[in-house]
Structures are given as structure tokens and as C-alpha cells.
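can't give you the sequence, but here's the structure:
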């Protein structure tokens, strides 16, 4: 999935396809989608089918070279709308604070522990 995003900048994929291909459950796929969205490096949207009201996830890489052209061609956004989208995703990531306070250490080179410093 990341390889395709790096190459194309945009992919369309279903939870069912990823679940079968990676042999994991739907909850794992949904959690991965949630973390991708929270990272603010990707825009996730849904391509809905008119009959069933469900569809594929469309994932867009915000750091791709053709990000603006993808927004204008695929989503038919104007220049000012693209500026709004880019500004919205420049906001600081609220989960970054937790990641900066994490200290990862290893015991005997085999076990990993995660200690959170400066937590309230």
C-alpha cells in the first residue's frame, strides 16, 4: 500500500481486500486507517457506490509531488480550495506530544519496554 502511494500518490483499496491479502481482521485494517489519518500525512476519503452506499477507501499521500494536481483532477478542487485543504492539514498533530514523551529502552537486547515520561 505504501509502495503504491509513493509511486502514484493515490490509491483505492477496500478493507476486505486488505484483510484477505494481509490475513488480518477488519479491526486491524480500520485501526491502520485511523492512524494513517491521525498522522496528517495522508487524506482518507471514501468512494461511495450509489446502490450500496459503501465503497472503497481512497488514500492520498500529502507529501507526493503531484499532490495539488491530484486534488484538482480527481476531486475537481479549485486553487483556493486546495489552499484550504493544505492549511487544514498543516495544523499540529495532537498525538505528536505523546510520541515525543515516549522513551523506548531494551532489556538484554530481546525485550522492549515502553516508558512514558512526563505523563499527567
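Thanks, I have it. These figures come from a predicted structure and were not determined experimentally. Residues are numbered from 1 along each chain as shown.

can we go C-alpha only for contacts and neighbour counts from here?
Fine.

after the helix ranked longest in the chain comes which helix or strand?
Secondary structure assigned by DSSP state H gives helix 26-38 as the longest helix of the chain. Going down the chain from helix 26-38, the next helix or strand is strand 42-48, by DSSP states H and E.

between the longest helix of the chain and strand 42-48, how big is the angle?
Angle between the axes of helix 26-38 and strand 42-48 is 130 degrees (criterion: axes from the mean of the first three to the mean of the last three Cα atoms, to 10 degrees).

let's bring in a second one:
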């Protein structure tokens, strides 16, 4: 999977990785600090961080426990733009549906005559 967007979404499919990202929004942290609340080894958390790092979501200055893990905002910007594009399309469809339903409601309540096509 070489597409950065696909890698990012795949990396965030795991709830532990999403939690790590959420915690990193508060600032950089070491692997040990990130591992502290979990009932798993530091090595297990390091593996999760490696997936996030490969997806470009986080970076580390150096390998090891003491190096801070940093959240990379650029990939999130890419994800946000992709999501926003489809959210706008969905909103437009909902607005059209709302208009159709309002027209149907108006026709049923007798407020205006139903739309008919004249035939010759």
C-alpha cells in the first residue's frame, strides 16, 4: 500500500493506534510515557508507533524509548481534505432529498397542485 491516504486510514483502523494519536495531540511523548496506561509491553506500543510512523502520522527523532514521538499534522490535513470533499457531496444530496420531500409534503397537504406533465 503506497498511497499515503490509504496507509493513514489503515494505520488508524486500530483503536490503540487511534488512542495513541489522540494522546499525542496534547504534545510529544516518549514511548515509555505512551505505553504507561496500557497493559501491554513497551515493545507492543513501539510496534503500533512503527505502523503510525510508516503511515507518516508520527515521527521520532531517534530510535529508542527516550526519543520523543511527534504527531505529523500534514497527513491529517490530507485526510481532512478527503473527508471534507465527500461530506460536502453528501450534504448536497441531503439538501436535494429535503427539497423533494418538502415538495411531496406540499402536494399531499393540498397546498399546491401536484406536478403533472401535459400530454398531447
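Right, received. Where do you want to start? Owing to the predicted nature of the structure, the values given are computational and were not obtained by experimental measurement.

Could I get the TM-score for this pair?
Once superposed, chain against chain, the TM-score is 0.36 (TM-score structural alignment, normalised by the length of structure 1); 56 aligned residues with a Cα RMSD of 2.9 Å.

what packs against the longest helix of structure 1?
helix 15-22, strand 42-48 (3 or more Cα pairs under 8 Å, 6 or more residues apart in numbering; DSSP states H and E).

With respect to residue 67 of structure 1, which of the ones you listed lies nearest?
strand 42-48 (10.5 Å; Cα to Cα).

thinking again about what came up before, burial-wise, tell me which of the helices and strands packed on helix 26-38 of structure 1 comes out on top.
strand 42-48 (a mean of 16; mean count of other Cα atoms under 10 Å).

so after it, what's the next helix or strand?
Taking DSSP H and E, what comes next after strand 42-48 of structure 1 is strand 55-61.

Settle this for me: residue 24 of structure 2 is touching residue 73, isn't it.
No: if you go by Cα atoms under 8 Å, residue 24 of structure 2 and residue 73 don't touch, sitting 10.9 Å apart.

So which of those two has more stuff around it?
residue 24 (18 against 13; other Cα atoms under 10 Å).

Strand 55-61 and the longest helix of structure 1, what's the angle between them?
Using the same axes, to 10 degrees: helix 26-38 of structure 1 against strand 55-61 is 40 degrees.

now the helices: where do they sit in structure 2?
Taking DSSP H, the helices of structure 2 run over residues 4-11, 15-24, 31-35, 42-54, 73-109.

Any chance of those in a markdown table with distance to residue 60 of structure 2 as columns?
Below are these laid out as a markdown table (distance: least, Cα to Cα, whole Å):
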| stretch | distance to residue 60 of structure 2 |
| --- | --- |
| helix 4-11 | 17 |
| helix 15-24 | 12 |
| helix 31-35 | 10 |
| helix 42-54 | 8 |
| helix 73-109 | 14 |
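
Tell me the spacing between the nearest residue to residue 79 of structure 2 once chain neighbours are set aside and residue 32 of structure 2.
Excluding the flanking residues, the one nearest residue 79 of structure 2 by Cα to Cα, 6 or more residues apart in numbering is residue 5, at 6.5 Å. Plainly put, residue 5 of structure 2 is 28 Å away from residue 32 of structure 2 if you go by Cα to Cα, to the nearest Å.

got it, and residue 58 of structure 2?
Counting by Cα to Cα, the gap from residue 58 of structure 2 to residue 32 of structure 2 is 15 Å.

Over to residue 59 of structure 2?
15 Å.

do the same with residue 74 of structure 2
Per Cα to Cα, residue 74 of structure 2 is found 25 Å from residue 32 of structure 2.

Of these two, which one has the most company?
For residue 74 of structure 2 versus residue 32, neighbours defined as other Cα under 10 Å are more numerous around residue 32 (18 against 11).
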